[in-house]
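A.B. asks: Give me the fold of what follows.
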Amino acid sequence: MTSPATTLPARETGAARSDALTRTIPTPPAAKRARPRLRALDGLRLVAALMVAAYHYGGRDGEISEAWGSSPQLQFPTAHNWFAYGCLGVQIFFVISGFVICMSGWGRPLRAFFASRVSRLFPSYWAAIVLVTAVFALPVVAYDAVSPSDALVNLTMLQQPLGVDRVLGVCWTLWAELRFYALFALFVVLPGANRARVILFCAVWTLAAVIAEGVNEPLLDLVLMPEYAPYFIGGIGIYLVHRDRRDLTAWGIVGASWLIGQHYAVDRLWHAPNPDFFSYRSSFGIIAVVTAGFAAVLLIALGALHRVDWKWLTVAGALTYPFYLVHEHLGWVTVAALHRGLGLSSYATFGLTIAAMLLLAWLLNRFVEERLTPLIRGGLMTRK
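C.D. replies: Below you'll find the predicted structure:
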């Protein structure tokens, strides 16, 4: 059946017909302008991942000592103190995540937001769970694998609240990310993202997280994540600055988040100098790294690093997540094989292990993410 709006009298021809078409056919809405990719942000992601890898390989004691055959403190007499700051790469990740999730959730329906997050997180995660479980089950590998039942639960990414042994040590950060996504989806994406709603979300979450820290209630801690909330909220505030650098409220959100965030970082990571401790992080050093993370994301948001637009940074960004997933446990195996098995020096082993994990990350991106991500996203977006 022909729409009345597009039906024309038979006598209208030529210019008249053209004028009538112009009057009666609604003008389609302007196509949304594609957001330019912030390649510097991709580079910062990789820097944060490499910081965490440096921490896992040389900035702490524990299982990695078994891989080296002695404490990393002996393998890297000076560098181990610098590597110890690498754990703050996680806080930088959270700031980046706040920025990216606010950007990707703005103007997107809940269904699309959910499909985007699931298709992004799970393909490489599933592959990493299977790979690490399989490698740790090999007789020649000296590390204990989790039970088959626990390995299966790990596929849900909900092993931590269920009290199940983790296959991937880094998955605790994914549990924090999942809770952030849930809060943002429920209070911002579902009702529709706009400046007022995002600001209210940041303000209420900040205040609620501070209260949760004060009352020390486990359920509130679980939901509101006082220790990590400032970084996510700070990233959201930086995205608001990205949209309008004159937004003083957004600047206030960033400033308050930085102040609270550096407090938590120092409170959790600083200790008085003690020769019995593996490494020593100064409070000034901790504050400096947190500040550098906030500042780097902010500079990218303001366009100050627009010249850092090399295409290879997109590849670096794509490798970051799979690298982050596999680098720790499979890194132990690689370190042991190169250092104790082949007798390579500490720094050669360190560099080659990083390179091997990046290569594995590329394989996961190329043969897992690029194939499964579109399929999962498309399946979740298909209406029945």
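
A.B. asks: contacts and neighbour counts: CA atoms only from here.
C.D. replies: OK.

A.B. asks: what's the closest non-adjacent residue to Pro72?
C.D. replies: Of all residues not flanking Pro72 in the chain, Gly58 sits nearest, at 5.1 Å (CA to CA, 6 or more residues apart in numbering).

A.B. asks: Contact partners for the one you found?
C.D. replies: 64, 72-73, 75-76, 79-80, 83-84 (CA atoms under 8 Å, 6 or more residues apart in numbering).

A.B. asks: how far away is it from Cys87?
C.D. replies: As defined by CA to CA, to the nearest Å, Gly58 lies at a distance of 11 Å from Cys87.

A.B. asks: Next: Arg246.
C.D. replies: Following CA to CA, the distance that separates Arg246 from Cys87 is 33 Å.

A.B. asks: Any quick PyMOL command for the buried ones out of the contacts of Gly58?
C.D. replies: The buried residues among the contacts of Gly58 can be selected in PyMOL (16 or more other CA atoms under 10 Å) with this line:
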select buried, resi 64+72+73+75+76+80+83+84
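
A.B. asks: Narrow the contacts of Gly58 to those in strands?
C.D. replies: Secondary structure from DSSP state E places none of the contacts of Gly58 in strands.

A.B. asks: Would you do the same for the sequence below? I want to compare the two.
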Amino acid sequence: MSDRGPTRIRLTALDGLIFVAALMVVSYHYVTLASAWGRPGSAVFPVAQPVAAYGWLGVEVFFLVSGFVICMSTWGRTLGDFAISRVSRLYPAYWAAVVFTAGVLWLWPEMRRIEHWSDVLVNLSMMQGGLHVKHLDDAYWTLFVELKFYVLFALVVPRGVTYRNCVLFCGLWTAAGVVAPTAGSGLLDFFAVPQFSPYFVAGIAFHLMRRFRPTHLLWVIVVLQFLLAQTYVAERLDVNLDHDAPVWPARLVIALAFAAMAAIALGALDRVQWRWLRTAGAITYPLYLIHMIAGLTVIHHFRDRVPPVPLAAGLTLVMTTIAWFIQRHVERPATRLLRAGLHRGLEDIRSAANAP
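C.D. replies: The predicted model follows:
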């Protein structure tokens, strides 16, 4: 299997896909959740709510894209380089988001109060999901799932991120995800994350298609992950919507997400090179981090003074603008500084290890 090398063009369509996923999640929180409006979303947005109600599936799209991106960005890197890239990518915008959200909750303790500022400090670590400390923003739960994926994929990196090793990883993780629900092992279930592992594994397979070529084996992996993902769709629906909501739209959204990733992997969307999509992709992460609890607090504060549609639409625009500011003026420079500092620390470790 010959390696065609890294992608020579920016996958702008991938930026567009994750931005759409972010808007799905934002619309779900702003249009569907009753907590901020004081009444059901269907009563506030009778036309938009039936569509926005399935926006929570944007998280599944994030995980699908994550598998693709991590496999792509880790190729040829050492374990230290992998760790530095993930830390410098995740933390600067996250720290800014925690400070921003804490500030909003401190000024307007309407939707949620900060009972212990020590919890805010723990949230800065991004490890609160494993410590039974409450998330400052409920959207942060996905970050802990991502961290588990990074820990698992870190097992591949020292052996080399190759076609063979990635396929082996996909097979082992698939087996773990199938066995975990009935194995009676809390540790296995914790790391296998069977609810979401099919999306990460499929993303890896899609990148292998992109980097090498589509093969029957890779298609089998993708189709198998799509089928396994169906196991948990109804459960996720029950968590996020009323039990009476039809499940078929959720399955359709997942199918469309897989189809979009297949189109990207096969190069069908390479001509999509709109520059604004690059900016949209760049602000997706900070937008996701800041929009939920802070946004719901704003809705709760102004719901009796501003009509629902202008309030939700205007708030989405404001949050997008704040996300752009964070990405450009906080995340970008902080990432460079953090990455440079971590690289110096890594070089110190390597120098000490090679010293007589």
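
A.B. asks: After superposition, what is the TM-score?
C.D. replies: After superposition, the two chains reach a TM-score (TM-score structural alignment, normalised by the length of structure 2) of 0.91; 341 aligned residues with a CA RMSD of 1.8 Å.

A.B. asks: Now intersect the contacts of Gly58 of structure 1 with the helices, please.
C.D. replies: 64, 72-73, 75, 79-80, 83 (DSSP state H).

A.B. asks: Now tabulate the contacts of Gly58 of structure 1 in TSV and tack on distance to Ser97 of structure 1.
C.D. replies: Formatted as TSV, the contacts of Gly58 of structure 1 follow (distance: CA to CA, whole Å):
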residue	distance to Ser97 of structure 1
Ile64	28
Pro72	31
Gln73	32
Gln75	33
Phe76	32
Ala79	29
His80	28
Phe83	23
Ala84	23
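
A.B. asks: of the contacts of Gly58 of structure 1, closest to Gln160 of structure 1?
C.D. replies: Ile64 (22.1 Å; CA to CA).

A.B. asks: Count the residues that sit near the aligned partner of Leu248 of structure 1 in structure 2.
C.D. replies: When structure 2 is aligned by TM-score structural alignment, Leu248 of structure 1 is paired with His216. By the criterion of other CA atoms under 10 Å, His216 of structure 2 has 8 neighbours.

A.B. asks: now His216 of structure 2: how far from Val178 of structure 2?
C.D. replies: Relative to Val178 of structure 2, and taking CA to CA, His216 of structure 2 is found at 22 Å.

A.B. asks: Now for the aligned partner of Trp37 of structure 2 in structure 1, how many residues are close by?
C.D. replies: In structure 1, the residue matched to Trp37 of structure 2 (TM-score structural alignment) is Trp68. Trp68 of structure 1 has 24 neighbours, counted by other CA under 10 Å.

A.B. asks: Now Trp68 of structure 1. Nearest residue, chain neighbours left out?
C.D. replies: Ala336 (5.9 Å).

A.B. asks: In this structure the one you found contacts Ser65, no?
C.D. replies: No: counting by CA atoms under 8 Å, Ala336 of structure 1 stays clear of Ser65, with 9.6 Å between them.

A.B. asks: Which residue lies nearest the spatial centre of structure 2?
C.D. replies: Closest residue to the average C-alpha location of structure 2: Phe62 at 4.1 Å, with CA atoms, centre = their mean.

A.B. asks: so what corresponds to that one in structure 1?
C.D. replies: Match for Phe62 of structure 2 (TM-score structural alignment): Phe93.

A.B. asks: counterpart of Val290 of structure 1 in structure 2?
C.D. replies: Under TM-score structural alignment, Val290 of structure 1 pairs with Ile254 in structure 2.

A.B. asks: mean deviation (superposed) between the strand or helix carrying that match and structure 1, please.
C.D. replies: According to DSSP states H and E, Ile254 of structure 2 maps onto helix 248-265. For helix 248-265 of structure 2, the mean deviation from structure 1 after alignment is 1.0 Å (mean CA distance after the TM-score superposition for structure 1).

A.B. asks: Just give me how far that helix sits from the chain centre.
C.D. replies: Computed by CA atoms, centre = their mean, to the nearest Å, the chain-centroid distance of helix 248-265 of structure 2 equals 16 Å.

A.B. asks: And what about Arg37 of structure 1, helix, strand or coil?
C.D. replies: coil (DSSP: H, G, I helix; E, B strand; the rest coil).

A.B. asks: check contacts around it.
C.D. replies: Contacts of Arg37 of structure 1 (CA under 8 Å, 6+ apart): none.
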